[in-house]
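Novice: sequence and predicted structure, then a few things I'm wondering about:
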Amino acid sequence: MHHLDETTRTELEAAAFRHLLRHLDEHKEVQNIDLMILADFCRNCLSKWLVGAAEERGAELDYETAREYVYGMPYGEWKEKYQLDATSEQQAAFQAQQARKQGREESSQNG
């Protein structure tokens, strides 16, 4: 992608991001905890990254507005309709993933 001009690259990245949001919207059965376990990010992370990107550019974007964009509706509504309580298996997998992540961070700091 280095051969593309910056505008084209940005447009492609934006299109891919919008596609990711559509994909997540089409797969509401994929819970945020599942995403955190497998990929170490979730819909809330995407919202925070949008807010951070806005701040870097001097634009105003609050977290709730970003979440509504990412979720396609107000977060409370999405949570009520689609979010399930994490199972004990999901909670254990998340804790294990966090422990592995912590171990990697400690290794990189000590190495």
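Specialist: Arrived safely, thanks for sending.
Novice: drop to CA atoms for contacts and neighbour counts, all remaining ones
Specialist: Will do.
Novice: residues contacting the closest residue to residue 46 other than its chain neighbours?
Specialist: Distance criterion CA to CA, 6 or more residues apart in numbering; nearest residue to residue 46, sequence neighbours excluded, is residue 70 at 7.1 Å. The neighbours of residue 70, taking CA atoms under 8 Å, 6 or more residues apart in numbering as the test, are 21, 43, 46-47.
Novice: adding another structure so you can compare the two:
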Amino acid sequence: MADTILTDAVAATAFRRLIAHLQHRTDVQNIDLMGTAGFCRNCLADWIAEADGAITRDEAREIVHGMPFAEWKAKHQGEATPEQIARMKESVAKNADTH
């Protein structure tokens, strides 16, 4: 039903805002996004690459992160704790029905 109500223009605007928000909130680790929402910046980049076969995963990650992933990782990504990994695994397990 959402696809019939949500226009491409509205979806694109909301998507761009999500990207800008994630680029701004570098304090939020990907592992924490995975543990809470079951997806992270890298997942979003993978979805972009899958939706547009001409964009590579690396190019999509640069779009989402606002810089090459290796640079973003060096600047903003810390080492995951065992607790973060456990939350992520539990959260990602809930995704089985969405793929």
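Specialist: Received, thanks. It should be emphasised that the depicted structure is a prediction, and the values quoted were computed from it without experimental measurement.
Novice: list the helices and strands the longest helix belonging to structure 1 packs on?
Specialist: Secondary structure of structure 1 per DSSP state H: the longest helix is helix 88-110. Judged by 3 or more CA pairs under 8 Å, 6 or more residues apart in numbering; DSSP states H and E, helix 88-110 of structure 1 is in contact with helix 32-39.
Novice: which residues sit against the helix it packs on?
Specialist: Taking CA under 8 Å, 6+ apart as the rule, helix 32-39 of structure 1 contacts 41-44, 86, 90, 93-94, 97.
Novice: for residue 4 of structure 1, state which of those is nearest.
Specialist: Taking CA to CA as the measure, residue 4 of structure 1 lies nearest residue 41 of these, at 27.9 Å.
Novice: kindly state which residue of structure 2 is aligned to that closest one.
Specialist: Alignment note (TM-score structural alignment): residue 41 of structure 1 maps to residue 39 of structure 2.
Novice: separation between that match and residue 93 of structure 2?
Specialist: According to CA to CA, to the nearest Å, residue 39 of structure 2 and residue 93 of structure 2 sit 11 Å apart.
Novice: most centrally placed residue in structure 2?
Specialist: Centrality entry for structure 2: nearest residue to the mean C-alpha point is residue 41, 2.3 Å, by CA atoms, centre = their mean.
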